[in-house]
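A.B. asks: below is the sequence, then the predicted model.
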Amino acid sequence: MSSTLPLLAANEAPPFARHQAQGRSPFLLIGDHAGRAIPGGLADLGLGGDDLLRHIAWDIGVHGLGSMLAERLDAVFIRQNYSRLVIDCNRDPSSAEAIPLVSDETPIPGNCGLSEGDRQARVAQIHVPYQAAIAAEIAARAAAGMPTVLVSLHSFTPVMAGVPRPWHVGVLHDGHNDRFARSLLARLQGDAALQVGDNEPYRMDGTDYTVPHHAFAADLPYVELEIRQDLIAEAEGQERWCAILAAALGAAWDG
C-alpha cells in the first residue's frame, strides 16, 4: 500500500484549518490531532471504519471543543485535518513514532513497508504546512505587538491497556516558561468537582514536538491540555468544558 506524489488530491482537505482567524485573544489554540481524514490514495491505511473512529485515529472531541473555545475567547484555533495515523504532527517528523506501525495494540497495515519517498510525502504535505501555519501566526502576532499563549488541546481515552484513567483533565508542562501552565493548573485544581492531573495521564517530555518547537525557543507561555474523551465526545460536554476552560484560562492570564 504505497502512496504516490502528490499525496493530497486537489479535491481533498488542506492539511490544516484555521478557525476564528481574526481572533484577538492572547491565546493561540492548536489541535495536533483534531482531524481524522485519510488521504484517498492511502485506502484508509488498511483499517476498518470502526478503528478510524477510535482514539487511535484522532483526539475525540477536540475539533468541536476547540472551535467553541475559539469563539468564546475570540482566539485563533489552528487544527490538523488529517489523522495522527497518517502522520503524527506532535512528533518529530524524523521519529519512527511519527508514522506508527501499531497504535494501542492495533496494527496499521498502511504504514508498513513505506519507502523514504512515501514518508517524506506525508511530512512535506501534512506535517510541514501545519507547523508552518502555527509559526506564521506566532510571527504575525509578534510583529503586531500581540502577546501569545500557546494552548495545545488534546484528549485521552478513559481506559488504556485495561487501566482506568480517573482524571477529568490533565495539565502538561515541562519547565521553560511554565508559570502560566502552573497558574492554570492551580485554577483547575481549585474546583473540587474536578480531578486534575499534573502531567497526567501523560508527561510533557521529549516525545512532544509542537509546544517545545514553537514555545520553548521563543520563551512563550504555554500549556498542553488533555481532556478525557468521554467528557467531550458530544456537543453538550464540549460546551461544558468550553465554559470551564475559558474561565480558567482567563483567570490564569489575568492573575
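C.D. replies: Sure, I can see it. Numbers count the residues shown, from 1 in each chain.

A.B. asks: CA only for contacts and neighbour counts going forward, please
C.D. replies: Will do.

A.B. asks: correct me, but residue 157 touches residue 233?
C.D. replies: No: contact criterion Cα atoms under 8 Å: residue 157 and residue 233 do not qualify, at 10.6 Å.

A.B. asks: host element of residue 211?
C.D. replies: Counting by DSSP states H and E, the element that carries residue 211 is helix 210-211.

A.B. asks: helix or strand next in line after that helix, which one?
C.D. replies: Next along from helix 210-211, by DSSP H and E: strand 222-228.

A.B. asks: how far does the next helix or strand after that next one sit from the chain's center?
C.D. replies: Going down the chain from strand 222-228, the next helix or strand is helix 229-232, by DSSP H and E. Centroid displacement of helix 229-232 relative to its chain, using Cα atoms, centre = their mean, to the nearest Å, is 15 Å.

A.B. asks: dropping in the other structure now:
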Amino acid sequence: MDRKLVVTCEHSDNKVPQQYRHLFERNTEVLETHRGYDIGALELTRTISRNVKSEAYAHEFSRLLVDLNRSLGNPSAFSEYMDGVDKETRRSIVEEYYLPYRQKIKDFMGDLISKGDAILHLSVHTFTPQMNGVEREVDIGLLYDPKRDQEKEFCWAWRRQLERLMPDLKYRMNHPYPGTMDGFSTSIRKELGQDDYWGIELEVNQRFPLSEDSKRWQHLQENITKSLKSVIE
C-alpha cells in the first residue's frame, strides 16, 4: 500500500496547564479517569509509531480543557469544568492548545500530498469498558466512513489480520462510535478526497491497559502493530 502513515493521539494525557489547574481543584480525581484522557492510548501510539514507519503526534493536555477530537461548534468541545470560563479565556485556550495541534498535522499532511503522497491517518483512542452502567461488548473497534470504499476495504482487511492473530477478541466496525461522528478525521475528510486521505480511528477497550496482566496488554499492542504492518505492506 503506497500511503504515508500518520499516527495521532488526541486524548493522550491528562495534564492541565498551571494557569487552569484551579478549575479542577475540587475534582482532581476526574483527571485520572477515562474522562480526563484515553487510558493506554499514548503507549499504544508509541508502540505503533516505533514499529511501523510513521510520523506520530500526541497532545499532552486533558480533553477536559478542550477536546481536540471535536469541532469547536460541538457543545462537548468544552467540558462542564469550563462552564465558568469567560469567552476570552476560551479563545486563548483554543489559540494556544487546540489550533496549533490540529494545524500542525494538517500542514504536514498537506506537504506530503503536495509532493504526490497519499495519507493513511490513524487516530488512536481507547474507551471505557462500561458506559452508563452497561458493559460494552467490544474489544477493538475500527472506525471509518462507510461511504468511502477504500477506508472500508482497509478496515476489513485489518480486521481479518487482527482476527487471525487474536481470534478470542471481539471486533466491531464503527463501534463503540460511528466513524462519521464529529472528530478530527471527519473534519479532514471534508477537505480531502479519499484518493489523498484515508481517516481511520482505532478504538481499544481500556480493560487491557487497566488490567494487572501487563503481558497481555503488551501482547495486544504488538499484535495490533503486527496486523497493521501486514496490511500496509
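C.D. replies: Now that the structure is in, tell me what you want to look at. All of these numbers come straight from a predicted model, not from anything done at the bench.

A.B. asks: TM-score for this pair?
C.D. replies: Taking TM-score structural alignment, normalised by the length of structure 2 as the basis, the two superposed chains have a TM-score of 0.86; 222 aligned residues with a Cα RMSD of 2.2 Å.

A.B. asks: can you check which part of structure 2 the helix holding residue 211 of structure 1 sits on?
C.D. replies: Helix 210-211 of structure 1 lines up with residues 184-185 of structure 2 when matched by TM-score structural alignment.

A.B. asks: how much does the matching stretch stray from structure 1?
C.D. replies: Mean deviation of stretch 184-185 of structure 2 relative to structure 1 after superposition (mean Cα distance after the TM-score superposition for structure 1): 0.5 Å.

A.B. asks: for residue 80 of structure 1, see how far away the nearest residue to residue 86 of structure 1 once chain neighbours are set aside is.
C.D. replies: Among residues not flanking residue 86 of structure 1 along the chain, residue 99 sits closest, at 6.3 Å (Cα to Cα, 6 or more residues apart in numbering). Note on residue 99 of structure 1: its distance to residue 80 of structure 1, by Cα to Cα, to the nearest Å, is 15 Å.

A.B. asks: between the two, which one's more packed in?
C.D. replies: residue 80 (28 against 25; other Cα atoms under 10 Å).

A.B. asks: residue in structure 2 matching that one?
C.D. replies: The equivalent of residue 80 of structure 1 in structure 2 is residue 59 (alignment by TM-score structural alignment).

A.B. asks: ok, now residue 223 of structure 1?
C.D. replies: Under the alignment (TM-score structural alignment), residue 223 of structure 1 maps onto residue 200 of structure 2.

A.B. asks: OK, contacts around residue 178 of structure 2?
C.D. replies: Shown in contact with residue 178 of structure 2 (Cα atoms under 8 Å, 6 or more residues apart in numbering): 143, 144.

A.B. asks: 7 Å instead?
C.D. replies: residue 143 (Cα atoms under 7 Å, 6 or more residues apart in numbering).

A.B. asks: what's the helix or strand for it?
C.D. replies: Counting by DSSP H and E, no helix or strand carries residue 178 of structure 2.

A.B. asks: elements contacting whatever helix or strand residue 236 of structure 1 lives in?
C.D. replies: Applying DSSP H and E as the criterion places residue 236 of structure 1 in helix 235-254. In terms of contacts (3 or more Cα pairs under 7 Å, 6 or more residues apart in numbering; DSSP states H and E), helix 235-254 of structure 1 is packed against helix 62-73, helix 179-189.

A.B. asks: could you redo the last one with a cut-off of 6 Å?
C.D. replies: On a contact count with 3 or more Cα pairs under 6 Å, 6 or more residues apart in numbering; DSSP states H and E, helix 235-254 of structure 1 meets helix 179-189.

A.B. asks: the helix it packs on packs against which elements?
C.D. replies: Helix 179-189 of structure 1 sits against helix 235-254, with contacts defined as 3+ Cα pairs under 6 Å, 6+ apart.

A.B. asks: so the helix it packs on versus strand 222-228, what angle?
C.D. replies: Using axes from the mean of the first three to the mean of the last three Cα atoms, to 10 degrees, the interaxial angle of helix 235-254 of structure 1 with respect to strand 222-228 works out to 150 degrees.

A.B. asks: mind listing what's buried along helix 235-254 of structure 1?
C.D. replies: 237, 238, 239, 241, 242, 245, 246, 247, 248, 249, 252 (16 or more other Cα atoms under 10 Å).

A.B. asks: before we move on, back to that, outside of the match of helix 210-211 of structure 1, which residues touch it?
C.D. replies: 69, 199 (Cα atoms under 6 Å, 6 or more residues apart in numbering).

A.B. asks: residue in structure 1 paired with residue 9 of structure 2?
C.D. replies: In structure 1, residue 9 of structure 2 lands on residue 31 (TM-score structural alignment).

A.B. asks: for residue 31 of structure 2, same thing?
C.D. replies: In structure 1, residue 31 of structure 2 lands on residue 52 (TM-score structural alignment).

A.B. asks: kindly tell me how buried that match is, as a neighbour count.
C.D. replies: As a burial measure, residue 52 of structure 1 scores 18 neighbours (other Cα under 10 Å).

A.B. asks: ok so, going back, which one of the buried residues of helix 235-254 of structure 1 is nearest to residue 138 of structure 1?
C.D. replies: Nearest to residue 138 of structure 1 out of the buried residues of helix 235-254 of structure 1 is residue 249 (Cα to Cα; 18.7 Å).

A.B. asks: residue in structure 2 paired with the closest one?
C.D. replies: Matched by TM-score structural alignment, residue 249 of structure 1 corresponds to residue 228 in structure 2.

A.B. asks: quick one: the residue nearest to residue 197 of structure 2 when sequence neighbours are not counted from residue 52 of structure 2, how far?
C.D. replies: Nearest non-adjacent residue to residue 197 of structure 2, counting by Cα to Cα, 6+ apart: residue 119, 4.8 Å away. As judged by Cα to Cα, residue 119 of structure 2 and residue 52 of structure 2 stand 14 Å apart.

A.B. asks: those two: which has the busier surroundings?
C.D. replies: Set residue 119 of structure 2 next to residue 52 and count neighbours by other Cα under 10 Å: residue 119 wins out with 20 against 16.

A.B. asks: tell me the contacts of the nearest residue to the match of residue 31 of structure 2 once chain neighbours are set aside?
C.D. replies: Setting aside the residues directly before and after it, residue 52 of structure 1 is nearest to residue 36 in space (Cα to Cα, 6+ apart), at 7.1 Å. Contact partners of residue 36 of structure 1, counting by Cα under 6 Å, 6+ apart, are 57, 58, 82, 83.
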